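Trainee: Let's see this in three dimensions:
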Amino acid sequence: MSKKFLIASAVLATLAPAAAFAQSGGAAAGAATGAVGGAIVGGPVGAAVGGVTGAIVGGIADQQQPEFRQYVTTQKVPSYTYREEVRVGAVLPESGVTYHEVPAEYKVKGYRYTVVNNTPVLVEPSSRKVVQVIR
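Mentor: Predicted coordinates:
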C-alpha cells in the first residue's frame, strides 16, 4: 500500500506544475487534472486512465480560446455581474444568467457559454457550475 502511495505522490509531484500551468482549461488541463486524480486513486495505471478521461472532458482548446473570445464579442452577449471571483467551480445563480449554445466548430458538447464580469465562461447547464474561464 505504501508503494502505491509513493508512486502516486511522485506522479502528483510531476504533474502538479503542469496542472497549475494549464489552469486556463482545455484538453491539457483536463488531462493533467484527470491524471493527478487517477494517480491518487489508482496509482500509475489510474494516472494513465485519468489523463485520457480528463482530456476527453476538456473544454475549449487553448489555441482556440482567442478565437472563441472574439466570437463571443461579436455576439454582443450581455455580461452578468457576479459579486464573487469568476473561477472554475463557481456556481452561478438560478436566475438572471442567460446561457448560449457553443458553436460546433469548438467541439464542446454538453456545455453552454455565458459572459460573467466581462469574461466568457463555459458552464455545465444542469449544475450551473463554471467549468472553464476563457482568457
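
Trainee: For the rest of this, base every contact and every neighbour count on C-alpha atoms.
Mentor: OK.

Trainee: List the buried residues in the lengthiest helix in the chain.
Mentor: Counting by DSSP state H, the longest helix found in the chain is helix 26-56. By 16 or more other CA atoms under 10 Å, the buried positions in helix 26-56 come out as 26-44, 46-56.

Trainee: for stretch 67-74, same thing?
Mentor: By 16+ other CA under 10 Å, the buried positions in stretch 67-74 come out as 68, 69, 72.

Trainee: can you give me the offset of it from its chain's centre?
Mentor: Chain-centre distance of stretch 67-74: 18 Å, with CA atoms, centre = their mean, to the nearest Å.

Trainee: go on, stretch 93-105?
Mentor: Per CA atoms, centre = their mean, the centroid offset for stretch 93-105 relative to its chain is 16 Å.

Trainee: quick one on the thing from earlier: would you turn the buried residues of stretch 67-74 into TSV with secondary structure and distance to residue 125?
Mentor: Output for these, formatted as TSV (DSSP: H, G, I helix; E, B strand; the rest coil; distance: CA to CA, whole Å):
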residue	secondary structure	distance to residue 125
68	helix	19
69	helix	20
72	helix	18
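
Trainee: how deep is residue 76 tucked in, by neighbour count?
Mentor: 9 (other CA atoms under 10 Å).

Trainee: Please generate a structure for the following sequence too, so the two can be compared:
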Amino acid sequence: MKRITSMSVALFLSFGSALAQTTVVLPGEVRTYVMEQNVPSVTYEGEIVVGQPVPEVVEVTPIPDQPDFAFAVVNNKRVIVNPKTHVVVEVLE
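Mentor: Model prediction:
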C-alpha cells in the first residue's frame, strides 16, 4: 500500500493553488461588451494564446467600468486581456 506523506500533500496543495491563481472569471457583461464593439481587426502572423501577452503592436481598448479587462480584435478573433500586462485572459470566437 502506498503512503501519502505530508510532503506529497503539500506539493499537491501548492500545485492546486497555483492553478487556481491563473483562472480568471469574466463577468458576463465583459463578454457582451466586447462582442458588441465594432473595431478593426489587427493581422498577426503568430498565435494568440491564453496566458501569454499579445504582441506590443496590438493596441488594446479599455472596457468601461471594468478596470481589470481590455480587449483587441486579432486575426478576426476578439481577445480579452489584462490591461496592465496585456496577457490574454480569453479568446472569444
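
Trainee: May I have the TM-score of the superposed chains?
Mentor: Here the TM-score for the pair of chains, by TM-score structural alignment, normalised by the length of the second structure, is 0.63; 88 aligned residues with a CA RMSD of 3.2 Å.

Trainee: residue ranges of the strands in the first structure, please?
Mentor: Here the first structure has its strands, by DSSP state E, at 100-101, 112-116, 119-124, 129-133.

Trainee: circling back: go through the buried residues of stretch 67-74 of the first structure and name the one nearest residue 85 of the first structure.
Mentor: For those, the closest approach to residue 85 of the first structure (CA to CA) belongs to residue 69, at 19.0 Å.

Trainee: how close does the equivalent of residue 67 of the first structure over in the second structure get to residue 9 of the second structure?
Mentor: Using TM-score structural alignment to pair residues, one finds that residue 67 of the first structure aligns to residue 32 in the second structure. Distance of residue 32 of the second structure to residue 9 of the second structure, given as CA to CA, to the nearest Å: 41 Å.

Trainee: Residue 91 of the second structure now?
Mentor: For residue 91 of the second structure relative to residue 9 of the second structure (CA to CA), the value is 34 Å.

Trainee: more crowded one of these two?
Mentor: For residue 91 of the second structure versus residue 9, neighbours defined as other CA under 10 Å are more numerous around residue 91 (18 against 11).

Trainee: quick one: what's aligned to that one in the first structure?
Mentor: Using TM-score structural alignment, the equivalent of residue 91 of the second structure in the first structure is residue 133.

Trainee: which non-adjacent residue is nearest its match?
Mentor: residue 121 (4.6 Å; CA to CA, 6 or more residues apart in numbering).

Trainee: OK, contacts around the counterpart of the one you found in the second structure?
Mentor: Mapped onto the second structure by TM-score structural alignment, residue 121 of the first structure lines up with residue 79. When contacts are counted by CA atoms under 8 Å, 6 or more residues apart in numbering, residue 79 of the second structure touches 71, 72, 73, 88, 89, 90, 91, 92.

Trainee: repeat for residue 91 of the second structure
Mentor: So residue 91 of the second structure contacts 50, 77, 78, 79, 80 (CA under 8 Å, 6+ apart).

Trainee: redo that, cut-off 7 Å
Mentor: Counting by CA atoms under 7 Å, 6 or more residues apart in numbering, residue 91 of the second structure touches 77, 78, 79, 80.
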